[in-house]
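Build the 3D model from these lines:
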Amino acid sequence: MLERLQKIIARAGIASRRHAEELIRSGQVRVNGVVVSELGAKADPERDRVEAAGRIAERPPEPSYLALHKPVHVVSTMSDPEGRATLRHLLRGLAGGIFPVGRLDYAASGLMLLTSDGELADRIFRNSARLPQTYWLKVAGRLTDDQTQEVRREARVRLRRLRSPGAAGSEPANPWYEAELTGARRDLLRRALFALGHPVEKMKRVKLGPLKLGNLAEGHYRRLEPREVKQLRRFVEQPKGAMPARREKRTNRNALRQAKKSRRSTR
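Coordinates of the predicted model:
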């Protein structure tokens, strides 16, 4: 498959696309031994030998995408100066170059995304404020309905009470709750609960954007399915300012209400 030379050069890590264009213009790029100086020139990375600034543009290995179930008391980085357990301890046997996208608190558990795809990771970081996350959490005691409403209002999250995962019969005195929020709201949620006298005791992320923790065992990881990678790409490549359909429906309902009020007032 033919691709532009600057894309091939950038993917190989020789230069950025902009710098690759400068290399092409200055005659420092060869395809099968022939100098190419046209910016629109293309080559087949599978068949053609592309050289830039004296270096061969070799196709890098396919990136890895992992979903990992982080246990509590594991640092969500690949190394730790204090000598605590890290994600690297859970990824023994995997090739290097994999890194976590985002973090989870030391005392929290749940779903984490790891990848060697720097471009996708950068997109996720830049769109983290729009990436919804779902947590299961347990607090000290039990929230009243009024307190639940106050937390929703203060932290601007969706919060509902759950039956304890796997439990049967009557609900316990301190049930599990499910919170839907963005990463930036996590600390607000903790502070709102603490202020009400119900500090968070356990916190577990079960969903990150389109990715779900599912039945993945604690301390284990799995490779993402190709469809999951596509879903994640589509999610972070939404136009800036795009709103979920649920919000659009609510806006439409509000508009209808306003229209009805206007019609009544003119009668």
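
When you work out contacts or count neighbours from here on, use the C-alpha atoms and nothing else.
Will do.

and R257, how far is that from R263?
10 Å (Cα to Cα, to the nearest Å).

again, but for T77
For T77 relative to R263 (Cα to Cα), the value is 59 Å.

same thing with R190?
Using Cα to Cα, R190 is found at 45 Å from R263.

of the two, who's got more company?
R190 (17 against 9; other Cα atoms under 10 Å).

my read is that one is in a strand, agree?
No - using DSSP: H, G, I helix; E, B strand; the rest coil, the assignment for R190 is helix, not a strand.

Now it: closest residue in space that isn't a chain neighbour?
Of all residues not flanking R190 in the chain, V200 sits nearest, at 6.4 Å (Cα to Cα, 6 or more residues apart in numbering).

What's the separation between that neighbour and L143?
12 Å.

I'd assumed L189 was in contact with the residue nearest to R190.
No - judged on Cα atoms under 8 Å, V200 makes no contact with L189 at a distance of 9.1 Å.

These two: which has the busier surroundings?
Between V200 and L189, counting by other Cα under 10 Å, L189 is the more crowded of the two (22 against 17).

Would you confirm that that one contacts V151?
Yes - the criterion here is Cα under 8 Å, and L189 meets it with V151 at 7.1 Å.

Give me the common contacts of these two.
V157 (Cα atoms under 8 Å, 6 or more residues apart in numbering).

Tell me how many other residues crowd E218.
Other residues within reach of E218, judged by other Cα under 10 Å, total 15.

do the same with R18
Around R18 there are 11 residues (other Cα under 10 Å).

How much space separates it from A184?
Separation of R18 from A184 (Cα to Cα): 33 Å.

Next secondary structure element downstream of the host helix or strand of A10?
Following DSSP states H and E, one finds A10 within helix 5-11. Next helix or strand after helix 5-11 toward the C-terminus (DSSP H and E): helix 17-25.

For that next one, name the packing helices and strands.
Helix 17-25 is packed against helix 5-11, with contacts defined by 3 or more Cα pairs under 8 Å, 6 or more residues apart in numbering; DSSP states H and E.

how about the helix it packs on: buried residues?
Residues of helix 5-11 classed as buried: 5-11 (neighbour count, 16 or more other Cα atoms under 10 Å).

So what's the gap between it and the chain middle?
From the chain centre to the centre of helix 5-11 is a distance of 26 Å (Cα atoms, centre = their mean, to the nearest Å).

how far away is the spatially most central residue of the chain from P100?
Nearest to the centroid of the C-alpha atoms of the chain, with distances taken as Cα atoms, centre = their mean, sits I124, at 5.3 Å. According to Cα to Cα, I124 stands 11 Å off from P100.

compare with the first, here's sequence two:
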Amino acid sequence: MSAQNPADAEGVRLQKVLANAGVASRRVCEQYIVEGRVRVNGQVVTELGTRIDPASDLVDVDGTAIQLDATKRYIMLNKPTGVVSSMKDEQGRPDLRRYTREWPERLYNVGRLDAETSGLLVLTNDGDLAHVLAHPSFGVTKVYIAKVDGRVTAQTIARLVKGVELEDGPIAADKARLLGTEGGTSLVELTLHSGRNRIVRRMMAEVGHPVVDLVRRQFGPLHLGTLPAGRARELTTVERGALLTIARRSTPDPEHD
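Okay, here's the model as predicted:
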């Protein structure tokens, strides 16, 4: 642990770092420290004079990681249909560049959504976090709402959870539930951690209910909420903390174990 004691003039005071990171006012951050709610590199710190190096030290409050690296940017986009998940499409189709112009950093998308699928897409310049979020081995779940042809039965929902056989191997939903039926269509909520291409569409086609419309509502701890289609916003302090907490738990730094 590289946190310094009060007598050491190097580094930045912990409460100042926390306040600058948007955790709370400096006075409230001091209270958090005294109450033992703040850890530096996994160790509880209760001394107010403690100084840290924001470039290398890992800090969490109540178990939630705090972003100290101000060069990292985290954006949520509600991708509309008709837009490809690429920063530059060689075929000239609408791409993601139009949604990143207000941020100076070079951002890229975490994973993909099909052009005809709308919903939550994360844009960032944090490669380590992007790897954890996108790779299925880390088990980060995504929640989709699919409008499908036909009236889906309870037996079909059970089959989706039990698993279906696709051309590239078996796949099972982590969770599935029927939200309702209207006319000749049904609304199905699917939770998956798979990163396979067009997986929801292929699963629903396999059980006889082709997708009419598909939207991703959640990605890990992030919820699309009321963000309109075609709009992007920076993640809140709480949302960033939730993502960084996942990343740190998935890829522990041996220096800070």
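
which helix in structure 2 runs the most residues?
helix 237-250 (DSSP state H).

Please name the residues that touch the closest residue to R185 of structure 1 other than its chain neighbours.
Of all residues not flanking R185 of structure 1 in the chain, A155 sits nearest, at 6.4 Å (Cα to Cα, 6+ apart). With contact taken as Cα under 8 Å, 6+ apart, A155 of structure 1 is in contact with 185, 188-189, 192.

mind redoing it with 10 Å?
By Cα atoms under 10 Å, 6 or more residues apart in numbering, the residues touching A155 of structure 1 are 181, 184-193.

any idea what the residue nearest to the centre of structure 1 aligns with in structure 2?
In structure 2, I124 of structure 1 lines up with L133, judged by TM-score structural alignment.

what helix or strand does its match sit in?
Using DSSP H and E, the element containing L133 of structure 2 is helix 127-134.

which element follows that helix toward the C-terminus?
strand 142-149.

May I see the buried residues of that next one?
Result for strand 142-149 of structure 2 [16+ other Cα under 10 Å]: buried residues 142-149.

just stretch 162-175 of structure 2 next, same as before
Here stretch 162-175 of structure 2 shows 164, 171-175 as buried, counting by 16+ other Cα under 10 Å.

wait, what's in contact with the aligned residue in structure 1 for Q155 of structure 2?
Mapped onto structure 1 by TM-score structural alignment, Q155 of structure 2 lines up with D146. By Cα under 10 Å, 6+ apart, the contact set of D146 of structure 1 is R152.

Next, G195 of structure 2: secondary structure please.
coil.

corresponding residue for it in structure 1?
Looks like G195 of structure 2 aligns to A184 there (TM-score structural alignment).

Now its match. Nearest residue, chain neighbours left out?
Ranked by Cα to Cα, 6+ apart and with sequence neighbours excluded, the top spatial neighbour of A184 of structure 1 is A129, at 6.4 Å.

mind listing what that neighbour touches?
Residues counted as contacts of A129 of structure 1 (Cα under 10 Å, 6+ apart) are 181-185.

7 Å instead?
182-184 (Cα atoms under 7 Å, 6 or more residues apart in numbering).

distance of the closest residue in space to R198 of structure 2 that isn't next to it in sequence from C29 of structure 2?
Take R198 of structure 2 and drop its neighbours on the chain: the residue closest to it by Cα to Cα, 6+ apart is D114, 6.9 Å away. Per Cα to Cα, D114 of structure 2 is found 43 Å from C29 of structure 2.

same check, this time on G169 of structure 2
50 Å.

One more: R73 of structure 2?
For R73 of structure 2 relative to C29 of structure 2 (Cα to Cα), the value is 23 Å.

Settle it for me: which of these two has more neighbours?
For R73 of structure 2 and C29, the more surrounded residue by other Cα under 10 Å is C29, and the numbers stand at 23 against 18.

got the buried residues for the helix or strand harbouring the more buried one?
Counting by DSSP H and E, the element that carries C29 of structure 2 is helix 26-34. Neighbour counts using 16+ other Cα under 10 Å place 26, 29-33 of helix 26-34 of structure 2 among the buried residues.

ok so, going back, the residue nearest to R190 of structure 1 corresponds to which position in structure 2?
With TM-score structural alignment as the criterion, the equivalent of V200 of structure 1 in structure 2 is V211.

didn't its match look like it was pressed against V148?
Yes - contact criterion Cα atoms under 7 Å: V211 of structure 2 and V148 qualify, at 4.3 Å.

hey, what's in contact with both of the two?
What both V211 of structure 2 and V148 touch, as defined by Cα under 7 Å, 6+ apart, is an empty set.

Correct me if wrong: F99 of structure 1 contacts L114.
Yes - with contact defined as Cα under 7 Å, F99 of structure 1 reaches L114; the gap is 5.3 Å.

what does L211 of structure 1 align to in structure 2?
Superposed on structure 2 with TM-score structural alignment, L211 of structure 1 falls opposite L222.

residues contacting its match?
E239.

so which strand or helix has L18 of structure 2?
Judged by DSSP H and E, L18 of structure 2 forms part of helix 14-20.

Buried residues in that helix, which are they?
Of all the residues in helix 14-20 of structure 2, those buried under the rule 16+ other Cα under 10 Å are 14-15, 17-19.

Next: stretch 188-208 of structure 2.
Neighbour-count burial for stretch 188-208 of structure 2, counted by 16+ other Cα under 10 Å, picks out 188-195, 200-204.

Do a quick rundown of the helices in the stretch 151-267 of structure 1.
Ranges of helices in the stretch 151-267 of structure 1, per DSSP state H, counting those that start in this stretch, are 186-195, 226-236, 245-266.

Out of the ones you listed, which is closest to E171 of structure 1?
Ranking the helices of the stretch 151-267 of structure 1 by proximity to E171 of structure 1 (Cα to Cα) places helix 186-195 first, at 20.0 Å.
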